[in-house]
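[1] Just to be clear, the model below is a prediction. Sequence and coordinates:
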Amino acid sequence: MQSLNFWPLRPRQKGETQADPLFQRAIVPPRGRSLTTIRVPNSREVRKVASRRLRRIELASSRKQRPWRLFALVFMGLSATYGLWSGGQVQKLYEQAENGVGAMAVAAGLGAQRIVLEGQRHASDAEIAGALGANSNTILLGFDTAAAKERLEQVPWVKHAQVMRLLPSTLKVVIEERTPFAIWQNKGKTYVVDSEGAVLAPAVPDAYPALPIVVGEGAAKNASELFATLDMFSNLDEQLLAAIRVGDRRWNLKLISGLDVMLPDDNIGQALTALTDLDDRRGILNRNIASVDLRLGDRVTVRLHEAPRIPAGGPPSQDPELPTASTSAAPPKGST
């Protein structure tokens, strides 16, 4: 343990009063050494130090609480947004803002004030307007022409469509309509179809008297191929009443005279050529014949109408040269 040297006290001079014994017993450092002075801070400095420490504590506490505060704010924001959305308030606010902007644009002359339509013949105005989806309150700058084109081409009569914006206030629509090709009868209903078999509209009686009639399942989509072949046989084409699709694989032709011509599954042109040659030589299309069967490539079979009752004057004359399904070309025995 370090010892301390005490220096003798200075004797009191004349006139000095007795001081505090503590100060009288002061320690005097050795020569060449100084005693460390301890400075006691005043009250203002103490308050400053305490204030700084308090701020450090508050800052550290706020840093620890900051993530939780952020999470709480985010959670509250999401909850409020979900409440507005589920109640339809967000959609209402958006629609109000959109309507307000739209009204300003229309007032500025950017609305669809004029619609120009070209190529319309059969499609109704209501069908075109409904598919176009534009009116006087439509803003041309925000109008989706591609979507309008797709909607227009869903109209049965419209084959192709083109939609153009002519700023500031004109919308131009050009359509290409399908061409009526035939009247299709199927399952008790009648339709107008084009050459591709697309149904255009229900057929109104006597609305399309010049169109041919096709009947049966698959008749609409296969009619164009059949009539392309019949175009080469004008005599048959002029006498045709209807073309009947059988089993969606072949055709029967019903002529105005009532004659039925049964065509094969394929090689229709070859079969019709044989029928035309037979008609040129024997005129079978104008005779009392019920049907002509061309389904077999090596022969032509005809069937006569059922024999009528024999009148009093005797049996009617028959042509022994026409073969049928039940007779041959040779005259029956005993005939004259």
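    Cool, the structure landed. Numbers count the residues shown, from 1 in each chain.
[2] drop to CA atoms for contacts and neighbour counts, all remaining ones
    OK.
[3] which ones are touching residue 229?
    Residues in contact with residue 229, defined by CA atoms under 8 Å, 6 or more residues apart in numbering, are 268-269.
[4] Helix or strand: which one has it?
    Residue 229 is part of helix 219-230 when elements are defined by DSSP states H and E.
[5] immediately after that helix, which helix or strand?
    helix 234-239.
[6] Could you confirm residue 56 falls within a helix?
    Yes: the assignment for residue 56 (DSSP: H, G, I helix; E, B strand; the rest coil) places it in a helix.
[7] Give me the distance between it and residue 287.
    120 Å (CA to CA, to the nearest Å).
[8] cool, and residue 140?
    Counting by CA to CA - residue 140 and residue 287 are separated by 68 Å.
[9] In addition, the following structure is provided for comparison:
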Amino acid sequence: MAQTIRRGGKGVRRSTATRKARTKVASARKQTGNMVDQAMRWLPVSDDTLHRLMIMAIVGTVMAVAIAVAAMVGVPAMVEQHIAVLSGEIGFRVKRVEVRGVNRMNELAIYEKVLGQRDQVMSRLDLAALRNDLLALSWVKDARVSRQLPDTLVVDVVERTAHAVLRNGGHFDLIDETGHELETVPPSRARGMLTLTGKGAETKVPALDVLLDAAPALRTQVAEAEWVGNRRWNLTFKTRQELALPEGDDESAAALVSFARMDGVDRLLGGKVTAFDMRVPDRIYLRVPGHGELIVAQAKAAALARATHAAGADGPATHAAQHAASTPHAASTPHSTPTAHD
């Protein structure tokens, strides 16, 4: 019987090496499978849940890529344009504007800002830009713009409050509690409001409020406040009497409290004194109209009496000197001179 001998087959060594390699591969696969299985057992999810999560991740990735490609070719812009056209055709356009919260300012200023949005499609309104335009108005402290479908634009305004009047020459400007300028008004409209003068006074409104709060009994009596030399205040009361305060927040507050205490005891406001100067610590200077002439008249009468007495005269001149000395109030034109009171 003939026997076929094949040449070129694997030798014993090669067969042995192949078997060893297969054994190693099987062992590695078995070990890896055990590790993966063990890691899967550690996860607090079931196999079905993990499978669904993987599918969702794949789908999400595909959708993100699709959206990115669509954005690159301008598909969202075309879709938005198409939606805007359809919205306008079915009536979603701005036809009415409703303004709320306006009491003091001119409401027409609001409509001038908003009317540019008329006949625009609701979906294409830039509400943030419109709000910024409204905040640029001097009277508007805050604003909110909203859509009220199908065709109404609602504007809610928070107004600033007129707190005082800033007088600059012949101009009167309303300002709020922060010193923000609101509008220029005629003198008749500024009457009765606290009036501020002096360079930079509008920047000191909060500090002035703190100062006046130190003496609440005097706050309603203050008609004007002058910021002097960018360092201190002169207050003018409704009685037209003036009080000069020292520099420094604490020093001026202490002086105002001291003045309020003295006014409560001696009724300084409404009296003959026209000006009070408290710039020197622990001291107040008073200005009384005509007091200087009174002192001068008294001095002259006393000098005349002494001269007449020295000359030994006993005639009409002596009687005149004595009369002048006994009536020193017969002074000439009133004049203001300061006197000191500790």
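    Noted; the coordinates are in hand. Owing to the predicted nature of the structure, the values given are computational and were not obtained by experimental measurement.
[10] Pick out whichever of residue 140 and residue 287 of the first structure has more residues nearby.
    The residue with more neighbours, out of residue 140 of the first structure and residue 287, is residue 140; 25 against 13, by other CA atoms under 10 Å.
[11] Count the neighbours of residue 83 of the first structure for me.
    Look at residue 83 of the first structure: counted by other CA under 10 Å, it has 13 neighbours.
[12] which stretch of helix or strand covers it?
    helix 43-86.
[13] corresponding residues in the second structure for that helix?
    With TM-score structural alignment applied, helix 43-86 of the first structure matches no range in the second structure.
[14] Next: stretch 181-198 of the first structure.
    Aligned using TM-score structural alignment, stretch 181-198 of the first structure spans residues 163-180 in the second structure.
[15] from the chain's centre, how far out does the matching stretch sit?
    Stretch 163-180 of the second structure sits 16 Å away from the centroid of its parent chain (CA atoms, centre = their mean, to the nearest Å).
[16] Also stretch 122-137 of the second structure?
    Relative to where its chain is centred, stretch 122-137 of the second structure has its mean C-alpha point 21 Å off (CA atoms, centre = their mean).
[17] For that stretch, which outside residues touch it?
    Outside of stretch 122-137 of the second structure, the residues within contact range by CA under 8 Å, 6+ apart are 84, 87-88, 92-94, 109-110, 113-114, 117, 140-147, 149-151.
[18] counterpart of that stretch in the first structure, which residues?
    On the first structure, the counterpart of stretch 122-137 of the second structure by TM-score structural alignment is residues 140-155.
[19] quick one: buried residues of that stretch?
    Neighbour-count burial for stretch 140-155 of the first structure, counted by 16 or more other CA atoms under 10 Å, picks out 140, 143, 145, 148-153, 155.
[20] export those residues to a markdown table and tack on secondary structure and distance to residue 181 of the first structure?
    Below are those laid out as a markdown table (DSSP: H, G, I helix; E, B strand; the rest coil; distance: CA to CA, whole Å):
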| residue | secondary structure | distance to residue 181 of the first structure |
| --- | --- | --- |
| 140 | helix | 37 |
| 143 | coil | 35 |
| 145 | helix | 30 |
| 148 | helix | 27 |
| 149 | helix | 24 |
| 150 | helix | 24 |
| 151 | helix | 24 |
| 152 | helix | 21 |
| 153 | coil | 19 |
| 155 | coil | 17 |
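[21] Select only the buried ones of the contacts of stretch 122-137 of the second structure in ChimeraX?
    Of the contacts of stretch 122-137 of the second structure, the buried ones can be selected in ChimeraX as follows, counting by 16+ other CA under 10 Å:
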select :84,87,88,92,93,94,110,114,117,140,142,143,144,145,147,150,151
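[22] in the helix holding residue 229 of the first structure, what's buried?
    Per 16+ other CA under 10 Å, helix 219-230 of the first structure contains these buried residues: 219-224, 230.
[23] Quick one: those residues as JSON lines, columns for distance to residue 89 of the first structure too.
    Compiled in JSON lines, those are given as follows (distance: CA to CA, whole Å):
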{"residue": "219", "distance to residue 89 of the first structure": "55"}
{"residue": "220", "distance to residue 89 of the first structure": "52"}
{"residue": "221", "distance to residue 89 of the first structure": "52"}
{"residue": "222", "distance to residue 89 of the first structure": "56"}
{"residue": "223", "distance to residue 89 of the first structure": "57"}
{"residue": "224", "distance to residue 89 of the first structure": "57"}
{"residue": "230", "distance to residue 89 of the first structure": "67"}
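[24] Which parts of the first structure are strands?
    114-118, 158-166, 170-177, 182-186, 189-193, 199-202, 213-215, 240-246, 250-255, 260-262, 289-293, 301-304 (DSSP state E).
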